[in-house]
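J.: What follows is a predicted structure for the sequence shown.
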Amino acid sequence: MTILIIYAHSNKDSLNHAILENVMKGLKEAKRKFELIDLYAEKFDPVLVIDKQHKPRDLIHDPYTEKYRKKIEQADQLIFIYPIWWYGVPAILKGFFDRVFVSGFAYQHKGKFPKGLLKNKSAWVIYTIDAPSLFIRLFRKNVEWIVVRDYILKFCGIKNIKRTRLTFVKHSTYKSRQKWLQKIYQLAKVI
């Protein structure tokens, strides 16, 4: 099984970067093959251009995103690591979905209903959020999770999706962060 990590955080001193390091450490220890797409390090261009020269139906032929589609095709499992900002994924990751998970590659329209084309893949979504869990469950209805899980990954055919959400990050202690990182490391070893 090959694993593709898609990482979206610009700060190398962040908790998200420590999560990435622990995921990679766990995968290496388990002798798992993986590849990393660090969207900020690669300076991925998230801007989707649709105009007379750039039509939605042609996105599957975009040479800029071809290498990303190939990496996703070759992977059995996708791991997404990112923070929640304004109750959504960072713009660079949203742009990655917009430009890479395109019609003809990630899904296709058949009749009235779309059909996901990434059916043989699984996903592990790891994200951080400053809000407390109770607030998210009561007032935000896990919108940050529902969008990624249901409206992107499941829409594209990925059904086996697990989530690790780290909440109330802004008010977390060093000790709680170390526990989170150890948990992530252990989960990565048995993925």
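T.: Okay, I see it.

J.: When you work out contacts or count neighbours from here on, use the C-alpha atoms and nothing else.
T.: Noted.

J.: same for the helix or strand containing residue 187, what does it pack against?
T.: Residue 187 belongs to helix 174-189 when elements are defined using DSSP states H and E. Where contact means 3 or more Cα pairs under 8 Å, 6 or more residues apart in numbering; DSSP states H and E, helix 174-189 is packed against helix 15-29.

J.: buried sites along the helix it packs on?
T.: 15-20, 22-27 (16 or more other Cα atoms under 10 Å).

J.: same check, this time on stretch 41-59
T.: Those buried within stretch 41-59 under the rule 16+ other Cα under 10 Å are 44, 46, 59.

J.: Repeat that for stretch 165-174.
T.: By neighbour count on 16+ other Cα under 10 Å, the buried set for stretch 165-174 is 165-167, 169.

J.: Filter the buried residues of stretch 41-59 down to just the ones in strands.
T.: Per DSSP state E, strands hold no members of those.

J.: Residue 146: which of these is nearest?
T.: Nearest to residue 146 among the buried residues of stretch 41-59 is residue 46, at 21.5 Å by Cα to Cα.

J.: re earlier: need the buried residues of stretch 165-174 in a markdown table with secondary structure, can you?
T.: Listed next are the buried residues of stretch 165-174 as a markdown table, based on DSSP: H, G, I helix; E, B strand; the rest coil:
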| residue | secondary structure |
| --- | --- |
| 165 | strand |
| 166 | strand |
| 167 | coil |
| 169 | helix |
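
J.: another structure for you, compare them:
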Amino acid sequence: MKMLIIYTHPNHRSLSYAFLQEVMRGSEENAYIEEVKVLDLYEEGFNPVLVFNENKRRRDMYTDPDFATYREQLMWADKIVLVYPIWWGRPPAMLMGYIDQMFASGFAYKEVGKLMPEGLLKGKSVVCISSMKGPAHYPLLMLNNAHKALMRKALFSYVGIRKVKFFEFGSMESPKGKQKEKLNKIYRYFSTLNR
């Protein structure tokens, strides 16, 4: 299995970065994981701003040469792992800008004249690892699970990815947040993952 990790947090001393380290540590010990690539969007200097003008048109995004390497990474990966905080009930704008530009028509899906398009990223799977300051049940009880609906239904299902696993950790700024237990849970998951 080839795995692409997309890390989205500006601070390498954050809990999100600690989760990234546990993903990598577990993956290194897993013989089933053949190769791992990490895309750190902030370190990469990824520009999340959409630009459409006389030279850049939305319908041509899927061939934009500026994104060729990122498209190759997504096509290469069997499993895509997203590591990010939840801010204001959703992923950071940096990650959403990446999604806006990478999951474009012609690359991630194509219109086929039906209610739903044909997803072009079938066969891949996704793991979302997110953390938040608020309690774990806040997104479900107060936001109608908006974060998971956005990622699973509005994005990944749309592009043909059916297998999406979530680790959504709450109360991460609390001394009682059980951070070490949650980090160990991520390590164990990736060290034993077999598909």
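T.: Okay, I see it. Since we're looking at a predicted model, the values are computed, not measured.

J.: Show me the contact partners of stretch 91-99 of structure 2.
T.: If you take Cα atoms under 8 Å, 6 or more residues apart in numbering as the criterion, stretch 91-99 of structure 2 is touched by 8, 41-42, 46-50, 84-86, 147.

J.: repeat that with 6 Å
T.: The contact list for stretch 91-99 of structure 2, computed with Cα atoms under 6 Å, 6 or more residues apart in numbering, reads residue 48.

J.: ok, the aligned partner of residue 119 of structure 2 in structure 1 to residue 156 of structure 1 distance?
T.: Matched by TM-score structural alignment, residue 119 of structure 2 corresponds to residue 116 in structure 1. Using Cα to Cα, to the nearest Å, residue 116 of structure 1 is found at 4 Å from residue 156 of structure 1.

J.: more crowded one of these two?
T.: Ranked by neighbour count (other Cα atoms under 10 Å), residue 116 of structure 1 and residue 156 place residue 156 first, with 24 against 21.

J.: Quick check: neighbours shared by residue 116 and residue 156 of structure 1?
T.: residue 107.

J.: In three-state terms, label the spatially most central residue of structure 2 for me.
T.: The residue lying closest to the centre of structure 2 (Cα atoms, centre = their mean) is residue 82, at 2.9 Å. When classified by three-state DSSP, residue 82 of structure 2 comes out as strand.

J.: Which residues are in contact with the counterpart of it in structure 1?
T.: Under the alignment (TM-score structural alignment), residue 82 of structure 2 maps onto residue 80 of structure 1. Going by Cα under 6 Å, 6+ apart, residue 80 of structure 1 touches 5-7, 125-126.

J.: Would you map the helices across structure 2?
T.: Along structure 2, counting by DSSP state H, helices occupy 15-28, 41-44, 68-76, 93-102, 138-143, 146-148, 179-192.

J.: possible to save those helices as TSV with distance to residue 163 of structure 2?
T.: Below are the helices of structure 2 laid out as TSV (distance: least, Cα to Cα, whole Å):
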stretch	distance to residue 163 of structure 2
helix 15-28	18
helix 41-44	23
helix 68-76	15
helix 93-102	18
helix 138-143	20
helix 146-148	13
helix 179-192	15
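
J.: Nearest to residue 56 of structure 2, out of those helices?
T.: Closest to residue 56 of structure 2 of the helices of structure 2 is helix 93-102 (Cα to Cα; 11.9 Å).
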